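Participant: kindly generate the corresponding structure for this input.
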Amino acid sequence: MSAKKLYKVTFLNHGKVYELYARHVAGSALWGFTEVGELVFDLGESVVIDPTEERLRDEFAATRMLHLPMQSIVRIEEVERKGQLTIRDAATGERVVTPFPLPSRPKS
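Facilitator: The predicted structure follows:
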């Protein structure tokens, strides 16, 4: 059985460190870039919804291929299984938590 390779890609984006999982990582035809494709997200089969994964899925929903500048890539790892997706603050390393939207109060 030939399983497709799975990569954990860690990169900087707007002052935050993103961790995504992808099936395709290669040198890009664009000089100085690395292409990352076939992004892997959970399909929402779980009862518990991860707001970070939901945010990343929304942000990259229409993305077929990311072309990341080489200097923004922190690490690319070949892994056996997918872990939790994260967004961290680049300066502190703390997770950026996306709060659940609160219902608005009706105007009186």
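Participant: only C-alpha atoms from now on, for both contacts and neighbour counts.
Facilitator: Will do.
Participant: quick one: the strands in this protein, in order.
Facilitator: Assigned by DSSP state E, the strands in the chain fall at 6-13, 16-27, 33-39, 65-69, 73-79, 86-89.
Participant: from the contact counts, what lies against the fifth one?
Facilitator: It stands for strand 73-79. On a contact count with 3 or more Cα pairs under 8 Å, 6 or more residues apart in numbering; DSSP states H and E, strand 73-79 meets strand 6-13.
Participant: ok, the third one next?
Facilitator: Other elements packing on strand 33-39 under the criterion 3+ Cα pairs under 8 Å, 6+ apart are strand 16-27, strand 65-69.
Participant: returning to what we had before: now render the strands of the chain as TSV, adding distance to residue 49.
Facilitator: Putting these into TSV (distance: least, Cα to Cα, whole Å) gives the following:
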stretch	distance to residue 49
strand 6-13	21
strand 16-27	17
strand 33-39	18
strand 65-69	25
strand 73-79	23
strand 86-89	14
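Participant: one more to line up against the first:
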Amino acid sequence: MSSRPLYKITFLNHGKVYELYARRVGSSHLWGFNEIADLVFDLHDGLVVDPTEERLREEFGDTKVLHLPMQSIVRIEEVEKKGQSAIRDATTGEKVVTPFPMPAKPR
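Facilitator: Okay, the predicted model is just below:
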């Protein structure tokens, strides 16, 4: 196991369940919030392998510290290695997949 702990944070956001990985989790100085910092994303230099991971990196890549309301957090787990980050539908639990943009048909 790494000397630095790794956490999997599962939380609700706009009707979807987000699963992110971070190195730091704690109480926020903002009352009723948890502080999530040092977010961990897979690094791919070339071809995008996982569009969900890319979407999360675009949304949270420049985030220094994420302050989440306590009531939005479903679970915080300390894990040994990073799994796949995900965005799931809150009611069905199915992964929300952003379809690959298809070129328009010529007329």
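Participant: looking at the helices and strands packed on strand 33-39 of the first structure, which is buried most?
Facilitator: strand 16-27 (a mean of 19; mean count of other Cα atoms under 10 Å).
Participant: for the residue minimising distance to the centre of the second structure, give me its contacts.
Facilitator: Residue closest to the average C-alpha location in the second structure (Cα atoms, centre = their mean): residue 20, at 2.9 Å. Shown in contact with residue 20 of the second structure (Cα atoms under 8 Å, 6 or more residues apart in numbering): 8-10, 39-40, 85-86.
Participant: same deal with residue 4 of the first structure?
Facilitator: Counted by Cα under 8 Å, 6+ apart, residue 4 of the first structure has contacts residue 23.
Participant: I figured residue 57 of the second structure hits residue 41, correct?
Facilitator: Yes: if you go by Cα atoms under 8 Å, residue 57 of the second structure and residue 41 touch, sitting 6.7 Å apart.
Participant: hmm, back to that, what's the spacing between the residue nearest to the centre of the second structure and residue 106 of the second structure?
Facilitator: Here the criterion is Cα to Cα, to the nearest Å. By it, residue 20 of the second structure lies 40 Å from residue 106 of the second structure.
Participant: cool, residue 53 of the second structure as well?
Facilitator: In terms of Cα to Cα, residue 53 of the second structure sits 32 Å off from residue 106 of the second structure.
Participant: the two: who's more crowded?
Facilitator: residue 53 (19 against 4; other Cα atoms under 10 Å).
Participant: contacting residues around that one?
Facilitator: 41-42, 84-86.
Participant: distance to residue 65 of the second structure and neighbour count added to the residues you listed, as a markdown table?
Facilitator: Below are those laid out as a markdown table (distance: Cα to Cα, whole Å; neighbours: other Cα atoms under 10 Å):
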| residue | distance to residue 65 of the second structure | neighbour count |
| --- | --- | --- |
| 41 | 15 | 19 |
| 42 | 18 | 14 |
| 84 | 21 | 13 |
| 85 | 18 | 21 |
| 86 | 19 | 21 |
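Participant: out of the residues you listed, what pair is the most spread apart?
Facilitator: For the contacts of residue 53 of the second structure, the maximum inter-member distance is 12.3 Å, found between 42 and 86 (Cα to Cα).
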